[in-house]
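> Build me a model:
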Amino acid sequence: MIEATKNQKMLFVVVAVVTAVYSIFAAVLMTEPGQSLNLPRSWVVAYYHYRWLFIGLNVALLIYLWYLHLSLKIWTRFWMSLATVGVVVCIIAANFLLTAFFPSYQYGANYVSIEEADGILDDNEVIYAVEINGEVRGFPRKHLEVPHIAGDNIGGKDVVMTFCALSNLPVVIEQDIGFGKSDLGILIQTHNNLVMVDRQSGELIQQITRQTEFSDSEIVSHPNTMTTWRSFKELYPDAKIFIYEFNRVVDSLLLALFEGPMEKQFSNEHGPIFPTLAMTDNRLLPKEQVWGFDAGNVQVAFTRSFAKQNPLFRFSLEGQSLVMVYDEEHDIVNLFDGSIDGQLVDFESVDFRGVTENGQLVQLPMHNGVFWMVWSHWYPDTQVYDG
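Prediction:
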């Protein structure tokens, strides 16, 4: 009888420890601490893919622990209740916390006029312009940092601006990712870049590569133009501006928590916040911002200094004629297809909108201002144009 009691106590302790370790590990894996520990991205994807199984196992362990507690009376009800709260908190953290902290505005985003936004934004604030069929929306970087996602119908296209503060990267994609109407939200970040989840289909999307995890869906991208608010309001006087209202109590807490780490992420004196990048490509300084273009099989990156020295740069990539344009007045770097209707065209000048004396060039999507350490991690074979 005594031996049996010892065995039962040992069983209870083992189940309690396994439950605690399992719960805490899941919470760490699926939140920022997991990236601080450089846990593999594949683990994150696997947990998400089988999340309901893992949640069920977690709940089953807790139920079994309660069964042992009621049978053996080893812990007091207080300690069992405390353990239960801990497990529930871990389940929430692993599966629902980031969604609650960072609400998506794919639908119902707040857009205001230039006049109203001018009372909110500073002239030197970075803003991304999205122009489709003559209609323009502006997305201030500061107002994207909490929601990360803001959508709208622009020029007849349902698109969504996605933003990763760790990468300093805006990417505009169409809202239909191959499964009809999507419902995009934040899952986590891996290798200092945002991973989005479509809550309709269950698909995962790596923002910088636009690659889907569980299907062969091809994400359609649209270009954006990076400039300052001072230039934006001059260039696009009829545009609507996305404004995040910062009206939740948790917003103030998030901004306070992120202020120090984000200063380090932009500082050349510190490495990346999360030590998950290869950091092996020293062609440029890790924190240098580049303008990257992904042609599928090959990629190219421009530095601002190269753009300034070569404000009209024609080159070829994968057999495609391309034109990089730099507008010094507004500090804009844009990329265009060098042909019109499949025919190469000659021109002496082209503005940042792609207007030439012989026709309108089509703007191509670039990764504007992304940190070199992030770009080179995801695209290690990229070509570099540096002044």
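
> going forward, measure contacts between C-alpha atoms and count neighbours the same way
OK.

> all helices for this protein, in order.
2-29, 32-36, 41-49, 51-72, 77-95, 97-101, 114-118, 141-144, 229-235, 249-266, 304-309, 372-378 (DSSP state H).

> list the buried ones in stretch 33-49?
Residues of stretch 33-49 classed as buried by neighbour count (16 or more other CA atoms under 10 Å): 34-35, 38-39, 44-45, 47-49.

> Minimum distance to E288: which of the helices of the chain has it?
Taking CA to CA, helix 372-378 is the member of the helices of the chain nearest to E288, at 5.5 Å.

> Buried residues, that closest one. List them.
For helix 372-378, by 16+ other CA under 10 Å, it's 372-378.

> Serialize those to JSON lines and add fields for distance to F242.
As requested, these are arranged in JSON lines below (distance: CA to CA, whole Å):
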{"residue": "W372", "distance to F242": "27"}
{"residue": "M373", "distance to F242": "28"}
{"residue": "V374", "distance to F242": "26"}
{"residue": "W375", "distance to F242": "26"}
{"residue": "S376", "distance to F242": "30"}
{"residue": "H377", "distance to F242": "30"}
{"residue": "W378", "distance to F242": "29"}
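
> Show me the two of the residues you listed that sit farthest apart.
It's W372 and W378 that sit farthest apart of these, by CA to CA, at 10.0 Å.

> circling back: please identify the most buried of the helices of the chain.
helix 372-378 (a mean of 24; mean count of other CA atoms under 10 Å).

> Work out the gap between that one and the centre of the chain.
Counting by CA atoms, centre = their mean, to the nearest Å, helix 372-378 is centred 14 Å from the centre of its parent chain.

> Dump the helices of the chain into TSV; add distance to A295 as well.
Listed next are these as TSV, based on distance: least, CA to CA, whole Å:
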stretch	distance to A295
helix 2-29	33
helix 32-36	29
helix 41-49	24
helix 51-72	34
helix 77-95	35
helix 97-101	32
helix 114-118	34
helix 141-144	25
helix 229-235	28
helix 249-266	27
helix 304-309	19
helix 372-378	14
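
> which stretch among the ones you listed comes nearest A129?
That would be helix 229-235 among these, by CA to CA, at 7.6 Å.

> Next, the structure of the following sequence, for comparison with the previous one:
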Amino acid sequence: MKAFFFFGIAGLIIFEIIKVYFIMPFPGSQHDEVIALSYFLFSYRWIFRIVFFILIVVGFSTAWKKSWKWLLILVMLIAIAVCWFFNFKALADKMFLQPVHLVLKNKTENKVNENQQVIAIEINGEAKAYPIEFLTFHHQVQDSIGGKKFIATYCSVCRSGRFFEPVVNGKEEKFRLVGMDHFNAMFEDATTKSWWRQENGKAIAGSLKGTFLPELPCMQLSIKKYFELFPDGLVMQPDSAFKDEFDAEAKYEQGKYSGGLTGTDSSSWQKKSWVVGVTAGKESKVYDWSELKKVRVINDVIGNKNIVLALSSDDKSFIAFERPTSENFHISNDTLFTTTDKYDFAGRNYSAPNEHLKMINAYQEFWHSWNYFHPESKK
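Okay, here's the model as predicted:
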């Protein structure tokens, strides 16, 4: 009977560690295909806990009589400490919190440095932007634009920013940060408890496995370029409740970190090198950031679509469009032009303001991330 007690204590400690280990970036935890096991352990956590608790209770009396009492007290304190740490400190949604006060300001009132980068969304002439500095901590910000709800998401370990509609089974949904899979942030919806990848909005565990969240257009720009393109736009301001959590020097977004989970490789096509992935329909291609900085504009064909990818003179803002014809685009002073037309960096025709190039999503990302989630993508 004494063995029941120690088996229950050991089992509880191991279970609480493993349950979190596979969905957080601990050494060796993110390389294997263990999401099904992780989801099973998390879904049935209370059954495991009850079983181990019963074993502890059944064996406690005998263990108390036949073992050193200080040893029993010690192992119980260890079990309590492990349970507390892995449920109240080491879980993603306990470490990275949502804004308490979501405030967005216009150009006149904005306090965020104009050289910092944002992921921005524009729908029907209304624009909002979210600094990467804040999103690397929050991971998601829920907001609305033009009456449409959305979540702005970012994963610093993948260097991936996305906008999604928080709609599951046709209904508006709430999400919490649950952990990560293959170094990419995962969210859990409140109703079905399915787990969703941040990089592509795909449900990878739960009853909705295989389905996708609706994705919205996304631009990555400097704040200066953002206000040039959208002078009436709004920018998220820092929440004073988390001022100590933000990367005030913007070292991450400038690629000044080296090593670790969020460091940057300066050479091309290394795990932590920057790339830009472009998707057009079901096809995608990936481009080296260093090469894009050299040429400024890339004309290409993805699937059956002619595309153009352009980098601003600020070396931060980039955007991609479908080309109306096979004619190549050129860039000068952040103006895109062909032999007959000129467009601003947002794709608006200078001669015909109501004529817009069709934007397609282009994503800056670490090469290891894009390569894993888009293995079919061509260089």
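
> Can you give me every residue that contacts the aligned residue in the first structure for I56 of the second structure?
The equivalent of I56 of the second structure in the first structure is L65 (alignment by TM-score structural alignment). With contact taken as CA atoms under 8 Å, 6 or more residues apart in numbering, L65 of the first structure is in contact with 12, 15-16.

> same thing but 10 Å
The contact partners of L65 of the first structure, by CA atoms under 10 Å, 6 or more residues apart in numbering, come to 11-16, 19, 59, 71, 80, 83-84.

> just D327 of the first structure next, same as before
Here D327 of the first structure is in contact with 307-308, 311-312, 333-334, 350-353 (criterion: CA under 10 Å, 6+ apart).

> now, among those residues, which is nearest to M262 of the first structure?
So of the contacts of D327 of the first structure, ranked by how close each gets to M262 of the first structure (CA to CA), first place is V333, at 24.1 Å.

> so who does the equivalent of that closest one over in the second structure touch?
Using TM-score structural alignment, the partner of V333 of the first structure in the second structure is F318. F318 of the second structure is in contact with 219-222, 276, 292, 296-297, 309-312, 345-346, 362-364, counting by CA under 10 Å, 6+ apart.

> Give me the subset of those lying in strands.
The strands, defined by DSSP state E, take in 219-222, 276, 297, 309-311, 362-364 from the contacts of F318 of the second structure.

> Including neighbour count and distance to I119 of the second structure, could the residues you listed go into JSON lines?
Formatted as JSON lines, these follow (neighbours: other CA atoms under 10 Å; distance: CA to CA, whole Å):
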{"residue": "M219", "neighbour count": "26", "distance to I119 of the second structure": "5"}
{"residue": "Q220", "neighbour count": "26", "distance to I119 of the second structure": "4"}
{"residue": "L221", "neighbour count": "26", "distance to I119 of the second structure": "6"}
{"residue": "S222", "neighbour count": "25", "distance to I119 of the second structure": "9"}
{"residue": "V276", "neighbour count": "20", "distance to I119 of the second structure": "14"}
{"residue": "V297", "neighbour count": "23", "distance to I119 of the second structure": "20"}
{"residue": "L309", "neighbour count": "23", "distance to I119 of the second structure": "17"}
{"residue": "A310", "neighbour count": "24", "distance to I119 of the second structure": "16"}
{"residue": "L311", "neighbour count": "23", "distance to I119 of the second structure": "15"}
{"residue": "A362", "neighbour count": "23", "distance to I119 of the second structure": "11"}
{"residue": "Y363", "neighbour count": "25", "distance to I119 of the second structure": "10"}
{"residue": "Q364", "neighbour count": "22", "distance to I119 of the second structure": "10"}
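
> Now compare those and name the two farthest from each other.
Once CA to CA is applied, these give S222 and V297 as the farthest pair, at 17.7 Å.

> one step back: without its sequence neighbours, what residue ends up closest to the match of V333 of the first structure?
In space, not counting the residues next to it along the chain, F318 of the second structure is nearest to L311; the distance is 4.4 Å by CA to CA, 6 or more residues apart in numbering.

> wait, what's in contact with the one you found?
So L311 of the second structure contacts 221, 289, 292-298, 317-320, 331, 334, 345 (CA under 10 Å, 6+ apart).

> overlap between the residues you listed and the first structure?
Using both residues aligned by TM-score structural alignment, their matches' CA atoms under 10 Å, the first structure keeps these contacts from these: 289, 292-298, 317-320, 345.

> and of those residues, the nearest to E109 of the second structure?
S317 (22.0 Å).

> hang on, isn't the closest one packed against L221?
Yes. Contact criterion CA atoms under 10 Å: S317 of the second structure and L221 qualify, at 4.0 Å.

> what do the two both touch?
Common neighbours of S317 of the second structure and L221 (CA under 10 Å, 6+ apart) are 117-119, 311.

> Which position in the first structure pairs with K209 of the second structure?
Using TM-score structural alignment, K209 of the second structure pairs with S215 in the first structure.

> Find the residue closest to that match in space, skipping its chain neighbours.
E203 is the one closest to S215 of the first structure (CA to CA, 6+ apart), at 7.6 Å.

> and the gap between that neighbour and P103 of the first structure?
18 Å (CA to CA, to the nearest Å).

> got it, and K233 of the first structure?
27 Å.

> cool, and I188 of the first structure?
In terms of CA to CA, I188 of the first structure sits 13 Å off from P103 of the first structure.

> quick one, which of the two is more surrounded?
I188 (21 against 16; other CA atoms under 10 Å).

> What is the aligned counterpart of the more buried one in the second structure?
By TM-score structural alignment, I188 of the first structure lines up with G179.

> Also P380 of the first structure?
So P380 of the first structure corresponds to P375, using TM-score structural alignment.

> now swap in F315 of the first structure and tell me
Per TM-score structural alignment, F315 of the first structure is aligned with D300.

> and if you look at K9 of the first structure?
In the second structure, K9 of the first structure lands on K2 (TM-score structural alignment).

> from the buried residues of stretch 33-49 of the first structure, which is closest to N110 of the first structure?
Distances from N110 of the first structure to the buried residues of stretch 33-49 of the first structure, taken by CA to CA, are shortest for Y48, at 30.5 Å.
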